[in-house]
Every structure is written in C-alpha cells, then in structure tokens.
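>>> take this sequence and fold it.
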Amino acid sequence: MRILVTNDDGIHSPGLWALEEIAKAISDDVWVVAPETDQSGSSHSLTVNDPLRLRSVSERHFAVRGTPTDCVIMGLRQILDAPPDLVLSGINRGHNLADDLTYSGTVAGAMEGTILGVRSIAVSQAFSHARGVEPPYETAVAHGPELIRDLLAIDLPKDVLININFPAVAAEEVAGVKVTVQGRRDQAMLKIDERFDGRGNPYYWIAFQRQPFEPVTGTDLQAVRDGFVSVTPLRLDLTAHRVLEDMERALGSAE
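Model (predicted):
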C-alpha cells in the first residue's frame, strides 16, 4: 500500500512526523508532501496566481510553497510515479470539529485526495491550548494505526472522506471510538480582538472566547469532549437535497 501524507501546519510540524509514524505502521511505502510554511485556516484554497515551488527535503519528503490542496495535487500529478492508495492529512495541532471543517486546511487535504479518486482521511489531535501545553500526539500514534486499518476495510462511496479527531487525553485514557455527525458550534464564541501598534494604529485578531457550551448528543463535539475518538464520514456533495423540491416549486422549475 502506498500512502501520501500531508498537513496544513507545515513540513516541520511535530504532528506531521506523528502521522508519518502512523503511516509507517501500516505501510513501508510512505511519501510526505507538505506545505513549506503553516497554512492553518487555508481551507480548500488553490494557488493559481503564483508559481508553486517544490523542494526535496529528504528521501520521499517534499515541501511545497503552497496550500495542502496544492500539496496533494503535486503529490499525485508531479511527484509520485503511481497514485497512492491512501491520503492521510494531519495530524492537525488542535481539533477540527463542527464549523471548523469549513476553515480547515487539514480536512481540505483529505477533500482533494477524495476529489482525485483516492481514499482520504483527515486526522486531528485535540489539546487544551493552555500556555506551554503541547498536543498529546502520542494518543493519536497509539490508536491511529488500528483505527485506520479498520476504516480501510469499509467499502465507502467515492465521494466520502473521513474526519478523525483524537481527544485531549493520554492514550490509556481514551474512552473508545464513536461514529459521529458534524456538530454546530455556538458562534457567540467568535470575537474580534482589537489592539494597537506602537504608532496608535489599530489591528485585529480573530479570536475565540471560552464559555460554557453543551454540544448536541451524537456530534463530534460531544464525543471528543467526553474522551472518545470521533470518526465522522463527510461528503463532497454540498447540495441541500431536502430543500430541492421546495425551491423547484418556488421557482416554478419542477417537472
């Protein structure tokens, strides 16, 4: 089995090394193609106005001056002489749950792999974000190989990718695995942090304020909060099928 590993935190991210360790527990044919710099929050963006620079870091390790989407395309169309059997994207520094999925470069890497016809999985590791605390990647490394092997045995539709989130607990404290749906976050948590530079000019950070929030049962948010590994199947098709008939009637286009 040939595995292509990418991420959005950059070629030097500890999470990328951890995911490569998981990949090597599954296969001895592992290739890494990751962004030259941190691309967190880049979503499914594609570089079209600038050239892509490719750098060989070491054997089977390449850095692309571009997004995770660019990396997957370069891996499949330029670097590899044959398509991979699996694309693994991550391990992201922090969870990718609920609305985060729409911003996530990690999930986008798996999306692009799926679009190009390769089974793809996004992997993220939750952590507390307290100052000085690093994600417990060892949790994902301990549980990742077996979980991914089990997922590979499932016959998935061609337009489905998988989003895995490991909880912010030690490996031995993981409560289990739950198959979940994508949750919705309380958007009151999103805020603008206004600051001023040395000349008195304002500048802004998009930030999140922590506040009590009760996630819906069965969601990725609840599973990770409760110490479970969350596994969510996602579709590339964004069509709101439940709205189609109402919209056709309203616009007079129903047959």
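>>> switch to C-alpha atoms for all contacts and neighbour counts from now on
Will do.
>>> which residue sits closest to residue 139, ignoring its sequence neighbours?
What sits nearest to residue 139 in space, not counting adjacent residues and going by CA to CA, 6 or more residues apart in numbering, is residue 171, at 4.1 Å.
>>> what's the separation between the one you found and residue 60?
29 Å (CA to CA, to the nearest Å).
>>> same check, this time on residue 101
From residue 101 to residue 60 the distance is 28 Å (CA to CA).
>>> these two: which is more packed in?
residue 101 (18 against 14; other CA atoms under 10 Å).
>>> how about residue 90, secondary structure?
State at residue 90, reduced to three classes by DSSP: H, G, I helix; E, B strand; the rest coil: strand.
>>> for it, what are its contacts?
By CA atoms under 8 Å, 6 or more residues apart in numbering, the residues touching residue 90 are 5-9, 15-16, 19, 106, 122-124.
>>> turn the residues you listed into CSV, including distance to residue 81 and secondary structure.
Shown next, in CSV, are these (distance: CA to CA, whole Å; DSSP: H, G, I helix; E, B strand; the rest coil):
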residue, distance to residue 81, secondary structure
5, 16, strand
6, 17, strand
7, 21, coil
8, 24, coil
9, 26, coil
15, 26, helix
16, 22, helix
19, 22, helix
106, 24, helix
122, 23, strand
123, 25, strand
124, 28, strand
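>>> among those residues, name the buried ones.
With burial judged by 16 or more other CA atoms under 10 Å, the buried subset of the contacts of residue 90 is 5-9, 15-16, 19, 106, 122-124.
>>> what's the closest of these to residue 164?
The shortest gap between residue 164 and any of the buried ones among the contacts of residue 90 belongs to residue 123, at 4.8 Å (CA to CA).
>>> ok, now how distant is the closest one from residue 23?
Here residue 123 is placed at a distance of 12 Å from residue 23 (CA to CA).
>>> contact partners for residue 71?
6, 33-35, 64, 109.
>>> again, only this time at 6 Å
Applying CA atoms under 6 Å, 6 or more residues apart in numbering to residue 71 gives the contacts 33-34.
>>> what about it, helix or strand, and which?
Assigned by DSSP states H and E, residue 71 falls within helix 68-74.
>>> now do the buried residues in the longest helix anywhere in the chain.
In terms of residue count, the longest helix belonging to the chain (DSSP state H) is helix 137-152. Under the neighbour-count criterion of 16+ other CA under 10 Å, helix 137-152 has 137, 139-141, 143-145, 148 buried.
>>> now the other sequence, so there's something to compare against:
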Amino acid sequence: MRILLTNDDGINAEGLKVLERIARTLSDDVWVVAPAEENSGAGHSLTLTRPVRLFKHDERHWSVSGTPTDAVTMALRKVLPAPPDLILSGVNRGANLGDDVTYSGTVSAAFEGALAGIRSIALSQVYAREGMGDTVPFAVAEAWGERVLRPLLGVPFAERTLVNVNFPAIEPDAVQGIRVVKQGFHDYARGSVVEGTDPRGYRYYWFGLHGIEHTPGHATDLEAIADGFVAVTPLQLDLTHTGSLLALGERYAR
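Reported below is the predicted structural model:
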C-alpha cells in the first residue's frame, strides 16, 4: 500500500514526523510532500499568481513553495511514480473541529485527495491552551493513530468524501475511545481581533482564536472531544443544500 503524507504546518513540523511514524505501522511505501512553510488557515487555496517550486530532500521527502493543495497536486502529478492508495494529512497542531474545516489547510489537502478519487484522511491534535507553539504534545495522536486508521482501510469511502479525525487534549490512557460523529459548529461572531502597534509605529491586526464560543450539540465532534473521545467525522465535498433547491426553483419559475 502506497501512502502519501502531507500537512499545512510545513515539512519540518513535529506533527508530520508523528504521522510518518504512524503511517509506517501500516506500510513501508510512504512518501512525504508538504508545504515548505506553515500554511495554517490556507483552506483549499491553489497558488495561481506565482510559480510553485519543488524541493527534493531525499527520494521520498519533498516540499513545495505553496499551499497544502499545491503539495497534493505536485505529489500526484510530479513526484510519486504512481498514485497512492491512501493520503494522510496532518497531524495538525491544533483542532480542526466544527466549521474550522472550511479554513483548514489540513482538511483541504484531504479534500484535494478525495477530488482525485483517493482515500483521504485528515488528522489533528487538539491542545489544551493557547501559546504552546512547538510544545504541543502529540502523545494521543501517536498512541491512537494506528487504532483509528486501520479500521478505515477496509471501509469503502463514498465518492468525493473524506474522513476528519481529531485527537483530544488529554493523556493517552485517559481517552475514552473512538466516536463517529457529525460536524459541529462554532460561534465565530464572538472571535477576537487583536490590535497592536509594530516597532515602527504602524498599527496591525491579528485574528485571535480565543473568545470563540464552542456550542457542542448532541453527537458532534465538539462534544466527542469535550467528552475525551477521538472524534471521527465523515465529510463530503458537495456543499449543495438540497432542502433549498425546490423553494429557490419556485422563485424563478414565476
């Protein structure tokens, strides 16, 4: 089984090293193609206004001067000798829960794999407090990664779907198990914009993650993580709200 690894935290990220160790419990045919630098919040963006450069670190480790989507595209078209059987994206430093998935480069890399018809899974490690930087612990992801992934290898994925996995911010032996749940939602209206002044006296703004209200609903990924479970959520690329098709169609039929 050939496995492609990517992420949005960059080629040197600790979470990517963790993911490679997890992947090697599943196969010895593992390839890494990731952004050269951090691309958190890049979403499903594609680099169109400047050239993308490809850097070879060794035969199976490459980086690109672009986004996670660019990394998957370059892997499939320029690096791998044949398409992979599985794409794993992560392990992200931080949660990708609820509607975070629309901003996430980690999840979007898996979206790109799903668009190519390849089984794709995004993995993220929740952490307990802000400002942890490179000290975010990946112990839960490392301990539970293989246990989450092996059952998914034998399950058929519907066309243009992927799986989003989040590991809770607790000790590995405190994890309650694995729960398959739907996507929850955050209240981003309560998010913050941090204002400051740079050394030259110019004002700047930084989007803050604190202050966002988490509103877990019954059986969502937010609730699963809060309860100490690994959250496994199937996602789809079709964003059509089918319930509105008839009503909108009637508006134009008059």
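>>> superposed, what's their TM-score?
After superposition, the two chains reach a TM-score (TM-score structural alignment, normalised by the length of the second structure) of 0.95; 253 aligned residues with a CA RMSD of 1.5 Å.
>>> quick revisit: for the contacts of residue 90 of the first structure, which one is nearest residue 157 of the first structure?
Nearest to residue 157 of the first structure among the contacts of residue 90 of the first structure: residue 122, at 16.4 Å, using CA to CA.
>>> separation between that closest one and residue 181 of the first structure?
Between residue 122 of the first structure and residue 181 of the first structure the computed distance is 15 Å (CA to CA).
>>> repeat for residue 121 of the first structure
Residue 121 of the first structure sits 15 Å away from residue 181 of the first structure, going by CA to CA.
>>> and if you look at residue 62 of the first structure?
Distance from residue 62 of the first structure to residue 181 of the first structure, by CA to CA: 34 Å.
>>> so when I look at residue 109 of the second structure, I'm seeing a helix, right?
Yes - under three-state DSSP, residue 109 of the second structure sits within a helix.
>>> trace it over to the first structure, please.
Correspondence of residue 109 of the second structure to the first structure, assessed by TM-score structural alignment: residue 109.
>>> related to what we said a few turns ago, mind checking how far the helix holding residue 71 of the first structure is from the chain centre?
14 Å (CA atoms, centre = their mean, to the nearest Å).
>>> now stretch 129-139 of the second structure
17 Å.
>>> same check, this time on stretch 67-83 of the second structure
17 Å.
>>> ok, stretch 81-92 of the first structure next?
Using CA atoms, centre = their mean, the mean C-alpha position of stretch 81-92 of the first structure is found 12 Å from that of the whole chain.
>>> likewise for stretch 188-195 of the second structure?
22 Å.
>>> and for stretch 213-230 of the first structure?
17 Å.
>>> number of nearby residues for residue 219 of the second structure?
Residue 219 of the second structure has 15 nearby residues by other CA under 10 Å.
>>> what sits against the residue nearest to it when sequence neighbours are not counted?
When the adjacent residues along the chain are set aside, residue 219 of the second structure lies closest to residue 181, with 5.5 Å between them (CA to CA, 6+ apart). The neighbours of residue 181 of the second structure, taking CA under 6 Å, 6+ apart as the test, are 219-221, 233.
>>> buried members of these into PyMOL, please.
For the buried members of those, the matching PyMOL selection, counting by 16+ other CA under 10 Å, is:
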select buried, resi 220+221+233
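>>> Serialize the contacts of residue 181 of the second structure to TSV and add fields for distance to residue 205 of the second structure and secondary structure.
Shown next, in TSV, are these (distance: CA to CA, whole Å; three-state DSSP):
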residue	distance to residue 205 of the second structure	secondary structure
219	36	coil
220	32	strand
221	30	helix
233	33	strand
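>>> of the contacts of residue 181 of the second structure, closest to residue 80 of the second structure?
residue 233 (28.1 Å).
>>> might you report the residue contacts of that closest one?
Residue 233 of the second structure is in contact with 163-164, 180-182, counting by CA under 6 Å, 6+ apart.
>>> alignment lookup: residue 96 of the first structure to the second structure.
With TM-score structural alignment as the criterion, residue 96 of the first structure matches residue 96.
>>> for its match, helix, strand, or coil?
coil.
>>> which residue, other than its chain neighbours, is closest to it?
residue 124 (6.2 Å).
>>> my guess is that neighbour meets residue 92, correct?
Yes - judged on CA atoms under 6 Å, residue 124 of the second structure makes contact with residue 92 at a distance of 4.3 Å.
>>> that older thread, what's the match for the residue nearest to residue 139 of the first structure in the second structure?
Using TM-score structural alignment, residue 171 of the first structure sits opposite residue 172 in the second structure.
>>> burial measure for the counterpart of residue 156 of the second structure in the first structure, as a count.
Per TM-score structural alignment, the equivalent position to residue 156 of the second structure in the first structure is residue 155. Counted with other CA under 10 Å, the neighbours of residue 155 of the first structure add up to 7.
>>> assumed residue 155 of the first structure was part of a strand.
No - under three-state DSSP, residue 155 of the first structure sits outside any strand and is assigned coil.
>>> quick one: it from residue 119 of the first structure, how far?
Distance check for residue 155 of the first structure against residue 119 of the first structure: by CA to CA, it reads 10 Å.
>>> still on that earlier bit, wait, the match of residue 109 of the second structure sits on residue 70?
No - using CA under 6 Å, residue 109 of the first structure makes no contact with residue 70, being 8.5 Å away.
>>> what about these two, which has more around it?
residue 109 (32 against 22).
>>> circling back: out of the contacts of residue 233 of the second structure, who's the most crowded?
Among those, residue 164 has the most neighbours (other CA under 10 Å), with 24 neighbours.
>>> so what's that residue up against?
By CA under 6 Å, 6+ apart, the residues touching residue 164 of the second structure are 121-122, 232-233.
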